[in-house]
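In: Make a model of this:
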Amino acid sequence: MTQIRKSKSKILNVYNSSSNCSNNHCDKYNHHSCGCSKANSHNHSNSCECSKDFSNINNNYYTKEFILKGLNCTNCANKIERNIRKLDGITNSSLNFSTSRLKVEFEKKLESTIYEIINKIVTNLEPDVDVIDTSIVLNNDHSTKEFTLKGLNCTNCANKIERNIKNLDGVINSSLNFSTSKLKVEFEKKLESTIYETITKIVTNLEPDVKVIDTISNLNKSNSYNNKKNKNNINTLPIKMILTLAFMGLGFLFKKESFGFIPFLIGYFIISFSIMKKSIKNIIKGEIFDENFLMVIATLAAISVAEYPEAIMVMLLYQVGEYFQGRAVESSRKSISDLMDIRPDYANLKSNNKIKKVSPNKVSVGDIIIVKPGEKVPLDGIVIEGNSSVDTKALTGESIPKEVSKNTSITSGFINIDGLLTIRVTKTFGESAVSKILDLVQNATSKKAKTELRITKFAKYYTPIVVLIAVLLTIIPPIFIPSQTFNTWLIRGATFLVVSCPCALVISIPMSYFAGLGASSKSGVLVKGGNYLEALNNVGTLVFDKTGTLTKGNFKVDKIVSSNDFNKDDFLKYVAHVESFSTHPIAVSIVSEFNGTINKDLIKNYKEIRGKGVEALVDGKLVSSGNLKFLRDKGITVAESDAFGTVIYTAIDNKYIGFISIKDEIKEDSKKAILGFKKLDINNIVMLTGDRKITAVNVSKELSISNYKYGLLPNEKVSEVENLIKNKGNKSLVFVGDGINDAPVLARADVGIAMGGVGSDAAIEAADVVIMNDAPSKIINAIKIAKKTKRIANENIFMSILVKLIIMVLALFGLAPMWLAIFGDVGVSIIAVFNAMRILKIN
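Out: Presented below is the predicted three-dimensional model:
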C-alpha cells in the first residue's frame, strides 16, 4: 500500500502555537528519559502545550499555505505538487485539490523567494490559475462565511456551483462538501454585503429548488431573503405529474387522429421543461455530459421515432426517481448529522446578577455562564459553583455519566444531567472543543479515500465513453445489417444513454465514507478523512507508545531507598526541592510525596539537562537528580536498581545517596484492546518506550506484547517506526500515542492515532485519528467500522455496475424498455444510498 503522505507542517504549527510557554523548566525532551509523553499531565497553564524541544525544526524550516484559485484539473494539481516537492530546499508539499490549498514546508533560505518560485511553477503548468499567499490575505481585510445548500442532491451540480463561486472576482476560495451540504467561502471584505445574494444567484441558476441558508451568522437579512425566495418553492412535481398523465391520456384517446401527437408533446414538455432548461444552461457553459443532457437526448430520440409514451414515461419516472433519491440523500445526511448533534444553540450569560440567553459566539474568555439541567455545555471552562453529572456520550461514546464539581474542567458538548453549574469560560467558541470537533467532522470528507477518488475519475471518463457507444450503436447496425432499421437502434441507443448516468456510484460511495466517519464519531473516535478510514481497513502493524497510552500516566512514588548518610525523610526533602521547578509528571509525583513545605529560597543555580535530569544547590548542597546516565556522565559511581517502574537516581555533592522508583499503572482497557486486535488478525503489535528494560518487560508480559523496544528518545522512536515501515508490505502501519509529544511519529505513520482527545488541542491537531477518551479498545471499533464501510462501498460499486451492465446487454438485444434504464439510474442510486446508511448501525 502506498503510504499516506502527511506534511510535517501540522506538527510545526502546533509547536509554533505553543511557543508562549512561560515555564523555564518545562520538560522539553523527556528529562528523566522515562518515556512519558503525557502532555496533559504537565500541569502547565492553558497557554502551554509544549513538551519537547523542536527548536531546530522551528529555526530551520518554515511553512506557508497558498490558495491556487481557478485550479480545476486534478492531473495538473498532481504535476504541480510533484514539481514543487522536487525543488532544492523544499522539504515537503501537500496540495488538497478539493480545497485548492497548497501547503509547502521549506528551508529558511527560501523565505523571501518562495512565493515567486511557487507562482512560476503554477503559471508554467496552469497559466489561468492565481496563486494567493494566505498569510498576506490574513493580514488584509477578508471574511469567511458558511452556507447550507438545503435540497442539494446532485453531485455534478455541486461541483459546478463550487467552480463558479471559486472563479468569482473577490472570492479567495470556496469549498462545497456534498455530504454535509456545507459551502465555505473565503472572500474579500468588500463583498461582505453582497456575498449572500451573489451565491444565491449562482445556486438558483444551476439548481432552482435549492435553498441557500447562511449558517455562520444567521443574519436576519439572509433568512428573510430565503423566506421570500422560497415562499413559492413548493414541490410542483405532483401537479406536473397529473397534467402530464392527463395529456398523455388525451394522446391515447386521439392517437389515430392527425393531431394525436400534440397532447403527447404537451405532456412531454410539461414534465421535461425544467430538465431541458438545465441542460441548455449547462451546454452554454460548456458542461455537456450530465444527466440532464442524457435524458433530453434519449427522450428526443424516442420522440423522433414517434415513441411518445416512452419519452414521457422516461421523464416522468426520472423526475419521480430524482425526488425520492433526494429524499434518501437528505434522510441519510440527517441521520449522520444527528450522530454529532453537539453544537450548542445558546449560552446563559451571567452579568450583573442577571442571566441573558446569547449566542455562544458572543461569550468571551473570563465570562460566567450558567448551565441548567438538560442543557448542553456551550463553551469550555472551569466549574466555579455547583455539582452535577454530565453526559459525555456525544463526544466520547461513553454511556456512563461523568461527575463534575467545583474546580473541575468541563468541555463544550457535554450535557448537564441533574445539577445547576456555574462555569467560568476559558476558551472562546471558535477555540472550544465542540467547535474544533464539528469542524473536523464537517471537513473530513475533503480527504477522500482512494475508492472515492477512483470512482470520481471513473465517472469522468465513463459517461462520454458510453455516449460514444450509444451513438455507434445507433449508426453501425443499420448500416452493416440490412434487416435492421435505424428507428430500432435509435431506441436502443437512447436506452444506453439513459442507463449510462453514474449517479449511483458518484452519490453512494461518498455517502458510504461519510456514514463511516459519522459512525466513528458516534463511538467516540474522530477520523479526519476517508483516506484514513480506508487505511484502517488494512492494518498490518500497530505500534504503541507506553506511557499515557497503554498505561494511565498517573505516576506515584513506589519505593524510596537512601544510603546510611540520610534517612528517607531528609533524602526525599532534597529530591523534592531540586525537582520542584519541573512540571514533569514524575517530578510532580515526587513533590506530592513530600509532606513538608517547599522553601524555594533554599534553591540556587537551578539547571535542567534535557533528556537526563536536573541539578541545583539546595541549602548549600549540590543535588543532582535524574536517570542513570546523568549521574554516570558526572563520574558518580551508581549501581543500577532492579526496582520496577521508572527510577530517579540522586547524588548530593557528587556522592550517590539513593533512588526513588515511580510506578505507573496499566490501563484496565489495554489488555482488552490487545486481545481484540489479535482477534482481528492484527498480530504485529509493537510497544515503544523511553523507559527502562525492567519496566518494558513487565508491561509487555502483562499485556502479552512480544515485540517491544525500551530506552528510546523521541527521535529514536521515529527511527524504529521507519524500520517497521520498510517491512510492512502493502498493509497500513498505525502508531498510537497520547498527543503532541508523539507528534513526529504520529506524522510518520500511515495513520497516527492520539489518545485522550477531549480538551487536548495538541492531540486533535497532531493526529489523523483522535480517540475521545483514553481507551485503546476504541481503536477496535474504528477498525470494524472501517471494514464495514469498505465492504458496503464495494457492494454499492458491484451492484451499480452489474445492474447497468445487465440493462445495457438487454438493451443491445432490444429486451430493455427505457423505463427499466431509469431504474438502472435513479432506482439503483436510492438503493445504494440506503445501503450506505447500514454503516450507522454499529454492532
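In: from here on, contacts and neighbour counts on C-alpha atoms
Out: OK.
In: Surely residue 521 touches residue 395?
Out: Yes: under the criterion of CA atoms under 8 Å, residue 521 makes contact with residue 395 at 7.4 Å.
In: Here is a second sequence; please produce its structure as well for comparison:
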Amino acid sequence: MATSEKTLQITGMTCAACANRIEKGLSKIEGVEKANVNFALESSTIVYDPAKTNVNEFKARVEKLGFNVVQEKVAFDISGMTCAACATKIEKRIGKMDGVSNASVNFALETIAVEYDSKQVETTEMITAVKKMGYELIPKQDSKDKMDHKEQEIKKQEKKFIISLILTIPLLWTMVAHFEFLSFIYMPHILMNPWLQLAFATPVQFIIGAQFYKGAFNSLRNKSANMDVLVALGTSAAYFYSLYLSIEWMNNGKVGSPELYFEASAVIITLIVLGKLFEVRAKGKTSQAIQKLLGLQAKTARVLRGSVEMELPIEEVIVGDTILVKPGERIPVDGEIIEGRSAIDESMITGESIPVDKVAGDKVIGATINKNGSLQITATKVGKDTALAQIVKVVEEAQGSKAEIQRLADKISGIFVPVVVVIAVATFLIWFFIVTPGDFRSALIPTISILVIACPCALGLATPTSIMAGSGRAAEMGLLFKGGEHLENTRSIDTVVLDKTGTVTKGQPALTDITVTAGFTEDEVLQLVATAENQSEHPLAQAIVLGVKEKGLSLLDVSDFEALPGYGIRANVSGKEVLVGTRKLMNDYKIAISDSNAAMEKFESEGKTAMLIAVNHKLAGIVAVADTVKETSKEAIARMQALGLEVIMLTGDNQRTAEAIARQVGLSHVIAEVLPEQKSDEIKKLQDQGKKVAMVGDGINDAPALAMANIGMAVGTGTDIAIEAADITLMRGDLNSVADAIIMSRKTMRNIKQNLFFAFFYNTIGIPIAAIGLLAPWVAGAAMAFSSVSVVLNALRLQKVKL
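Out: Model (predicted):
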C-alpha cells in the first residue's frame, strides 16, 4: 500500500482527552493507517492510503467532533541562501501568498516553516514561487539525512577553498611588492606579469565566485539586494579595473608594471569561502544536540515473537512486541516492563544522573540504559511516537522558531544591503569628484572595501545560532523549550507560581512518624499496624505498609478485618485486636487518648495525617503519614529566590497543610484552597499587578493556569513528557530545573545581544573606516569573514554552559 502523510493544525483542544478523542476518530476512517495527535503542538499527523481517503474527510471528521482544522503546517529545507537578506526575501514572498498565515525562515538552519490553508494554496505553488526567486525548497529531510547533507556541504566548501587558495597564493605574494617594509622578501619577476595574474584570478572570480554572481542575479531579478550583490560588485570592480589596466599596459608597449588589484578580488573571494567553510562547520556543531539525541537510539532490538527470539532492526519493531533487554543494553523503544527488575539510567533523557529502580508494571523510555537486570518489556510506542522522537521534534522546532529579537534583526538585514550600495556609490562619487578629482583608482579602493565589509551575514546569524545552541544545550539538561520565543521570554519572569502536589511534594503519601506509649516498641506497633492496613486499599494504608516493608519488617497473620469508612480500620492480628483511625473511633471504643492530644496537634500542624493506634483496647501510639516534600525542593526554591524571583505556592489543599509544607521549603507566600478551575484566575490577578508569571505544574491538571501564565512549565517524567501542555517541559521531577531554565534563558539572551553587538560593531565601525580610505579591500574581506565566524563561535559557548 502506497501511503501519504498529512499534518493538520487543530484548534479547540483543551486537554489531552480531546487529543485522544480526535486520534480515535481519525483512526476509524477507512484508509487511515495511523493518526497521531499532538496536544501541545495542536497538530495531527496522519498516515493514510490516498486511494481510499483524502484530506477533506479528515477535516470533516475533526469538525464533526467539535474542533476546527484552521491551518496546516509544512516545513522545507532551503537551498541557495547566502545571507539574512535572502531569508527575509523568501519569508516575505511566501508570507504574501493567499492562504499563508505565517512563514518563518531560519537562516542558520536553512529551513522554512509555513502555516497555510490548503484550500487556498498548495505546497507545489510555494516551491514554484521560491524557485523563480533562484532558491530551492526541498521537502523536509529527517535529521539523519540532513546531517549527511551537512557533511557533503562541508566537503564541497573545503574543495572550493583549497582550489581558491592554491590560485590565490601567487597573487597574495604579489602584495609584497605593495609594502616597502616587506621589500626584503624575494619577488619572482614573472609574478608581476599582468597576464599571469589574470590567469590565476579568472578561475577564482568566475568559477569559485560563480555562486556570488548567480545569487546576485537572482536577487536583482527579484528587485532586492543581498550579500551576493555586495561581493559581486566589489570583486568585479577590482577584477575588471585590473583587466582594463592590463590592456592599457599592453597598448602602451608593456612599459613598467601597472598597479593591479587582481589579488584583492581573489583574496576577498578566498576569505569569504573560508568564512563560509567555518560557518558551515560551526552551524553543524550548533545541531550537535540533535545528533547526540539521535545517536542514543538503539540500532536493533531482541524481539520475542511466539517462541522465536530474533534480532531485528529498530524500524521493524511494532507495538505489542515483547522485547528482551539484557544488562548494559539500551532499551530500544518505549514500553512497559512485564518481567524482571533493574535500575535504569535515564540521564540521557531526563538529565537525572541517579539510575531509577524499575519493576514489572513500570514504564521505560527508549534509548535509556538497562544497568543490572534482565528485562522483558512490551513495546507501547515505536518510531516517531517514542519519547526520544518527540524530544528531537520539539528541539528541532524550537531551533527553527524565531525570537522577537530575531525579527528585529531580520528587518534591519532586509534594508541593510540597499543602504550599503547607496553609501558605496556616494563614497565613490565623493572621492572621484572631490577628494582626488579624476583619480578612478583612489575612488575605487574605498568603494570596494565598503561593499565587502558591509555584508550582513553576521547580523543574520547572530540570533538563530544562539537559539540553536541554547535550546540544544537545554535539551541535554532535560529542559525542552518549545520555541525560540519561550527561550527569549523566560528571562523576563519575575514571579514563579508552584503547584504543591507532585511539584513541590512527591505527590504520594509516605510514612513519616511513629510514636509509641509505654509498654510497646516501635517495631512491634509498626508490624501490627502494617499487617492490619495491608487489607485496606486506601492510599494512606498502602503508604504505611510500604514504609514498614522498607524498614525490613515482615507482616503477621491477620483475621477478622473490618474497614470503618470515615473512621479507620479494625482487625485481629496474631490474636490481638488492633484499631487504627481517628479520635472518634477511639472514643467509640472508650479508649483513653488524652495523653496523645499534644502529639496529634503537632503532627497536624505540620500538615500530616495522624492516626491513633490501639492494641487490645489500650492506646499504643500514633502513626503519621504525609505527602512528603521532594528532597531538592527547598534548595531549588532558595536558588529561585537568589535569582531575584518571587516564589508562590498555589494549591487546592487546606490552608494549614499548605502553610506547613511552605515552612519546610522556605516559602512565605501561599495561596491555598483554590479549585483547579480557579488557578488561572489567581495567575491573572498576579499579572494584573504587572508581574511576569511562570506557572509550574503537572502540565495537564494545571492546563488552564499554564496557558494563562506568561510561561507555562510542566514538571514531568514518563514517556509523554515531550507533549505536555506547556511552553517548557522540565523532564526531571526536580524544581531545580525551573532555576536552570531561567538561567539558560538569561545566558542565551545575553549571548544574542553579544552577537548583535559584534555584528553591528563590524559594520558601523568598518564602513566609515573604509569610506575614508584606511581599509584595504583584502582586509575588509578578512574582517567580514571573521565577523560571521566570531558570531557563530560565540554562540557555541552556550554548548559548554554548566548549571
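In: Which of residue 521 and residue 395 of the first structure has more residues huddled nearby?
Out: Legend: neighbour count by other CA atoms under 10 Å for residue 521 of the first structure and residue 395, higher for residue 395 (29 against 25).
In: just checking, what residue in the second structure corresponds to that one?
Out: In the second structure, the residue paired with residue 395 of the first structure is residue 349, using TM-score structural alignment.
In: what's the answer for residue 775 of the first structure, then?
Out: Residue correspondence to the second structure (TM-score structural alignment): residue 775 of the first structure is matched to residue 734.
In: Please compute how far stretch 532-552 of the first structure lies from its chain's middle.
Out: Averaged C-alpha coordinates place stretch 532-552 of the first structure at 17 Å from its chain's average position (CA atoms, centre = their mean, to the nearest Å).
In: who's in contact with residue 542 of the first structure?
Out: Contact analysis of residue 542 of the first structure by CA atoms under 8 Å, 6 or more residues apart in numbering lists 682, 684-686, 733-736.
In: Which stretches in the stretch 551-700 of the second structure count as strands?
Out: 558-564, 568-573, 576-581, 609-615, 618-629, 646-650, 670-671, 693-697 (DSSP state E, counting those that start in this stretch).
In: Return the most buried member of those strands.
Out: Highest mean neighbour count among these (mean count of other CA atoms under 10 Å): strand 693-697, with a mean of 28.
In: That one to strand 646-650, inter-axis angle?
Out: Taking axes from the mean of the first three to the mean of the last three CA atoms, to 10 degrees, one finds strand 693-697 of the second structure and strand 646-650 inclined to each other by 40 degrees.
In: residues in the first structure aligned with the following helix or strand past strand 693-697 of the second structure?
Out: Once strand 693-697 of the second structure ends, the next helix or strand along the chain (criterion: DSSP states H and E) is helix 703-708. Aligned by TM-score structural alignment, helix 703-708 of the second structure falls on residues 743-748 of the first structure.
In: Can you check which residues contact both of residue 521 and residue 395 of the first structure?
Out: Counting by CA under 8 Å, 6+ apart, the residues touching both residue 521 of the first structure and residue 395 are residue 340.
In: still on that earlier bit, right, and the strands of the stretch 551-700 of the second structure - which one's nearest residue 268 of the second structure?
Out: Among the strands of the stretch 551-700 of the second structure, the nearest to residue 268 of the second structure by CA to CA is strand 693-697 (49.2 Å).
In: Superposed on the first structure, what's the mean shift for the closest one?
Out: On superposition with the first structure, the average gap between strand 693-697 of the second structure and its aligned counterparts reaches 1.0 Å (mean CA distance after the TM-score superposition for the first structure).
In: what about residue 407 of the first structure, which helix or strand?
Out: Counting by DSSP H and E, residue 407 of the first structure is part of no helix or strand.
In: Identify the residues contacting whichever residue in the second structure pairs up with it.
Out: Applying TM-score structural alignment, one finds that residue 407 of the first structure aligns to residue 361 in the second structure. Neighbour list for residue 361 of the second structure: 336-338 [criterion: CA under 8 Å, 6+ apart].
In: One more: residue 527 of the first structure?
Out: Residue 527 of the first structure neighbours (CA under 8 Å, 6+ apart): 441, 444, 517, 520-521, 533, 768-770.
In: Let me have the residues you listed in JSON lines, adding secondary structure and distance to residue 312 of the first structure as columns.
Out: Converted to JSON lines, the contacts of residue 527 of the first structure look like this (DSSP: H, G, I helix; E, B strand; the rest coil; distance: CA to CA, whole Å):
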{"residue": "441", "secondary structure": "helix", "distance to residue 312 of the first structure": "43"}
{"residue": "444", "secondary structure": "helix", "distance to residue 312 of the first structure": "41"}
{"residue": "517", "secondary structure": "helix", "distance to residue 312 of the first structure": "40"}
{"residue": "520", "secondary structure": "helix", "distance to residue 312 of the first structure": "44"}
{"residue": "521", "secondary structure": "helix", "distance to residue 312 of the first structure": "45"}
{"residue": "533", "secondary structure": "helix", "distance to residue 312 of the first structure": "44"}
{"residue": "768", "secondary structure": "coil", "distance to residue 312 of the first structure": "50"}
{"residue": "769", "secondary structure": "strand", "distance to residue 312 of the first structure": "50"}
{"residue": "770", "secondary structure": "strand", "distance to residue 312 of the first structure": "52"}
